[in-house]
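S.K.: could you look at this predicted model? Sequence included:
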Amino acid sequence: MSTVSRRFYRPSTFLIAGALAVGLLGAAMPAQATAEVPATTIPPAVVTIAATPAATKVSLVAALTPAQVATVRAAALRAAAARAAAVRAAAIRATAARALRARTTAVRLASSKIGSRYVAGRAGPTKFDCSGLTQFVVRHATGRLLPHYSRTQWRATARVARKNLRPGDLVFFFGRGAHHVGIYIGNGRMVSASNPRAGVKIELVFSGWYGSRYSGAGRLI
């Protein structure tokens, strides 16, 4: 009578400590960390372990060698890092999307005021001076209230190089005093409440009358 040899296998490396590690690491993840993680970044066995009852996990751990435990923990850490990276990437995309919406709103709103009257000290909705127009546009596009003076708006914004200008940025003129400000709408143009005669209109930023008086740009969005 032939004897059939029996082989005994230890539980899969990813079937034990991984469950514990995944459970522990998963508990430490923030509640909002729900961004999708590519399936290829998480070992299938680690995913399987996540659903293993706690009592089973404990009993399985004893069957692992220290090397296996270390391997599973490393895999769980990689999976947790992948989840965290996915959350960060999702947050960056959401921030960029909000900024794009705000910029689009700023350009649309500024353009809708073309033809409005220039009145010193006014900030809309139908009459504006230069800083009143930018204050009105920024408030409705972003919810942020800028001071109603071009010089203080200059100080309240982050400097932006000419080559990095984006629609929705503020553009300033007349040297350090920043005595005039407009909303940049792209292609070297701005919407500006220029003076009582011209009212709110589109002007060239880098050529014409304003070109030689350009001071710099500021960003809020």
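M.R.: Sure thing, it's come through.
S.K.: rest of the way, CA atoms for contacts and neighbours
M.R.: Noted.
S.K.: helix/strand/coil for the residue nearest the centre of the chain?
M.R.: Centroid check for the chain by CA atoms, centre = their mean gives residue 95 as the closest residue, at 2.3 Å. Secondary structure assignment for residue 95 (DSSP: H, G, I helix; E, B strand; the rest coil): helix.
S.K.: another structure for you, compare them:
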Amino acid sequence: MSTVSRRFYRPSTFLIAGALAVGLLGAAMPAQATAEVPATTIPPAVVTIAATPAATKVSFVAALTPAQVATVRAAALRAAAARAAAVRAAAIRATAARALRARTTAVRLASSKIGSRYVAGRAGPTKFDCSGLTQFVVRHATGRLLPHYSRTQWRATARVARKNLRPGDLVFFFGRGAHHVGIYIGNGRMVSASNPRAGVKIELVFSGWYGSRYSGAGRLI
């Protein structure tokens, strides 16, 4: 009686053999045809931004065409000009608001001194001569110290045409022997320290005694 020898194979042996068989079959079979997908051209700028989360402006601009660079620069210049214009407009508005407050203060303060006594050489707070009153009002309305005499105040102020007069301007009178200055309060009127008899009062600028002696106006506010 013959003896049949039994051989035992491990499972891994079958797996290796199967893999080899599949490899041989794959080598023997012709390769399957594959459709070619056209390559997509990605702009360098997009590649740079996608590959680098913190893409720099230099990398982006370098990838633009000359026309695109010109467009970006023009837009940047327009934005900068708009910002500068906004800053200038805000500064102008602020200056105008300060001037309006100062003129309003000047008129209010000058009006509050109506009835005060005229005393030569005095500049307030209760007694004034003409240039002392304007000095007092300007100092408290603007913080600027004017000299005490009408001639020097004339030289210290910017000339203003009659049609452009605003409340708070100084009005001067030098004609026909006059030597006088007052605070313009609008509607052709001024507050001034006229003389010891009249004291501080409202006077007409362009008519009456002062009308023929009007020399001009000056502005500090």
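M.R.: Yep, it's here. Note that this is a predicted model, so its numbers are computed, not measured.
S.K.: let me see the TM-score of these two.
M.R.: Aligned and superposed, the two chains score 0.74 in TM-score terms (sequence alignment, normalised by the length of the first structure); 221 aligned residues with a CA RMSD of 23.8 Å.
S.K.: from residue 56 of the first structure, how far out is the residue nearest to the centre of the first structure?
M.R.: The gap separating residue 95 of the first structure from residue 56 of the first structure is 42 Å, by CA to CA, to the nearest Å.
S.K.: what do you get for residue 149 of the first structure?
M.R.: Taken as CA to CA, the span from residue 149 of the first structure to residue 56 of the first structure is 68 Å.
S.K.: so which of those two has more stuff around it?
M.R.: More neighbours surround residue 149 than the other of residue 149 of the first structure and residue 56, with 19 against 13 (other CA atoms under 10 Å).
S.K.: which residues touch that one?
M.R.: Going by CA atoms under 8 Å, 6 or more residues apart in numbering, residue 149 of the first structure touches 131, 132.
S.K.: how close does the helix or strand hosting residue 159 of the first structure sit to the second structure?
M.R.: Residue 159 of the first structure is part of strand 158-160 when elements are defined by DSSP states H and E. Average distance, strand 158-160 of the first structure versus aligned residues of the second structure after superposition (mean CA distance after the TM-score superposition for the first structure): 1.0 Å.
S.K.: so how far is that strand off the chain centroid?
M.R.: Strand 158-160 of the first structure sits 18 Å away from the centroid of its parent chain (CA atoms, centre = their mean, to the nearest Å).
S.K.: what is the helix or strand following that strand packed up against?
M.R.: Tracing the chain C-terminally past strand 158-160 of the first structure and defining elements by DSSP H and E, one meets strand 170-173 next. For strand 170-173 of the first structure, the packing partners by 3 or more CA pairs under 8 Å, 6 or more residues apart in numbering; DSSP states H and E come out as strand 180-186, strand 214-219.
S.K.: mean neighbour count and distance to residue 66 of the first structure added to those strands, as CSV?
M.R.: Output for these, formatted as CSV (neighbours: other CA atoms under 10 Å; distance: least, CA to CA, whole Å):
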stretch, mean neighbour count, distance to residue 66 of the first structure
strand 180-186, 26, 62
strand 214-219, 21, 55
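S.K.: want to try TSV for these, with distance to residue 82 of the first structure as columns?
M.R.: Below are these laid out as TSV (distance: least, CA to CA, whole Å):
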stretch	distance to residue 82 of the first structure
strand 180-186	38
strand 214-219	33
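S.K.: quick one: which of the ones you listed is nearest residue 34 of the first structure?
M.R.: Closest approach to residue 34 of the first structure among those is made by strand 214-219 (31.4 Å; CA to CA).
S.K.: other SSEs contacting that closest one?
M.R.: Using 3+ CA pairs under 8 Å, 6+ apart, strand 214-219 of the first structure sits against strand 158-160, strand 170-173.
S.K.: average offset of the last one relative to the second structure?
M.R.: If I follow you right, that is strand 170-173 of the first structure. With mean CA distance after the TM-score superposition for the first structure, strand 170-173 of the first structure departs from the second structure by a mean of 0.6 Å once superposed.
S.K.: quick check: buried residues in that strand?
M.R.: By neighbour count on 16 or more other CA atoms under 10 Å, the buried set for strand 170-173 of the first structure is 170, 171, 172, 173.
S.K.: max pairwise distance over the residues you listed: which two?
M.R.: Longest distance between any two of these is 10.3 Å, between 170 and 173; criterion CA to CA.
S.K.: overlap in contacts, these two.
M.R.: residue 181.
S.K.: distance of residue 12 of the second structure from residue 25 of the second structure?
M.R.: Residue 12 of the second structure sits 20 Å away from residue 25 of the second structure, going by CA to CA.
S.K.: same thing with residue 74 of the second structure?
M.R.: 66 Å.
S.K.: wouldn't residue 182 of the first structure be in contact with residue 171 here?
M.R.: Yes: Residue 182 of the first structure lies in contact with residue 171 (CA atoms under 8 Å); the separation is 5.3 Å.
S.K.: shared neighbours, those two?
M.R.: By CA under 8 Å, 6+ apart, the residues touching both residue 182 of the first structure and residue 171 are residue 190.
S.K.: OK, contacts around residue 48 of the second structure?
M.R.: 55, 59, 60.
S.K.: out of the residues you listed, which are buried?
M.R.: Neighbour-count burial (16+ other CA under 10 Å) applied to the contacts of residue 48 of the second structure gives no buried members.
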